[in-house]
Structure formats: C-alpha cells, structure tokens
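1. Would you be able to build a 3D model of this:
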Amino acid sequence: MPQLNPGPWFFIMLISWLTLSFILQPKILTHISTNTPTNKPNKPLTTHPTPWNWPWT
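-> Sure, this is the predicted structure:
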C-alpha cells in the first residue's frame, strides 16, 4: 500500500520542521512588539448592570 510508504513524505516533513526550528523560529523570537503591555490599576466595580428587559414578559 503506497499510503504506508513514509519515504517521500517523511523527508518533506523533516525538512519543514528543520526549516521552522533553525531558520524561522529565531527570527520570530527576536521580534519586539511595538505595543508593550501596561498594568492597569484595579478599580472596584461601582455601578451595577441593569437586568435585561425582555419584551415578551
């Protein structure tokens, strides 16, 4: 059965993972985000939401 022959597909998968691991991953990890996260002060919730008014009740 040709589906069980891993010859050509295993080589393609191996080359793809090596490319991702050694070439693309270091470039992605060195990327610096332009929007740095900031801490927001915790404010207590002072307003209570109003319940939904269903039109058919």
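2. all contacts plus neighbour counts: C-alpha atoms, from now on.
-> Noted.
3. And residue 8, how far from residue 2?
-> 11 Å (C-alpha to C-alpha, to the nearest Å).
4. repeat for residue 13
-> For residue 13, the distance to residue 2 - C-alpha to C-alpha - is 17 Å.
5. one more to line up against the first:
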Amino acid sequence: MPQLNPNPWFFIMLLSWLTFSLMIQPKLLSFPHTNPPTSKSTTAAKTTPWAWPWT
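-> Sure, this is the predicted structure:
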C-alpha cells in the first residue's frame, strides 16, 4: 500500500509548506489592509430613552 509509505508524501507536504512560507506569504502580506484598525474612542455614546406611544 503506497499510502503507508510517508517518503513521497512528506516531501510533497514539506515542499508545499516551504513554497507557501517563502514565496506566497510575503506577497500576500505586502498588500495594504483594506480596513486598517483605528483607536476606539473612550467616550460613551449618548443614548436617549425611547418614547413609547402607549405609555
């Protein structure tokens, strides 16, 4: 059974991870973020109570 022999499959997995880590990942990380994080304001929003028409 060739599935029990890890030799070719381990090499393919290792080669694919190296390709991803060394070639594809830096290209993806170089793109600018579409929604950069901003600092959250510390002031709470002013809320008004709802005026129910039946009360």
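6. Quick check: TM-score for this pair?
-> After superposition, the two chains reach a TM-score (TM-score structural alignment, normalised by the length of structure 2) of 0.59; 47 aligned residues with a C-alpha RMSD of 2.1 Å.
7. circling back to that earlier point, look at residue 13 and residue 2 of structure 1 and report which has more neighbours.
-> Comparing residue 13 of structure 1 with residue 2 by other C-alpha atoms under 10 Å, the one with more neighbours is residue 13, at 11 against 6.
8. give me every residue that touches the residue most central in space within structure 1.
-> Nearest to the mean C-alpha position of structure 1, by C-alpha atoms, centre = their mean, lies residue 28 at 13.0 Å. Contacts of residue 28 of structure 1 were listed using C-alpha atoms under 8 Å, 6 or more residues apart in numbering, and none were found.
9. what's the matching residue for it over in structure 2?
-> In structure 2, the residue matched to residue 28 of structure 1 (TM-score structural alignment) is residue 28.
10. after superposition, how close is the host helix or strand of its match to structure 1?
-> Using DSSP states H and E, residue 28 of structure 2 sits within helix 25-29. After superposition onto structure 1, helix 25-29 of structure 2 sits on average 1.1 Å from its aligned residues (mean C-alpha distance after the TM-score superposition for structure 1).
11. Which helix or strand contains residue 19 of structure 1?
-> helix 7-19.
12. which other helices and strands contact that helix?
-> For helix 7-19 of structure 1, not one helix or strand is in contact under the criterion 3 or more C-alpha pairs under 8 Å, 6 or more residues apart in numbering; DSSP states H and E.
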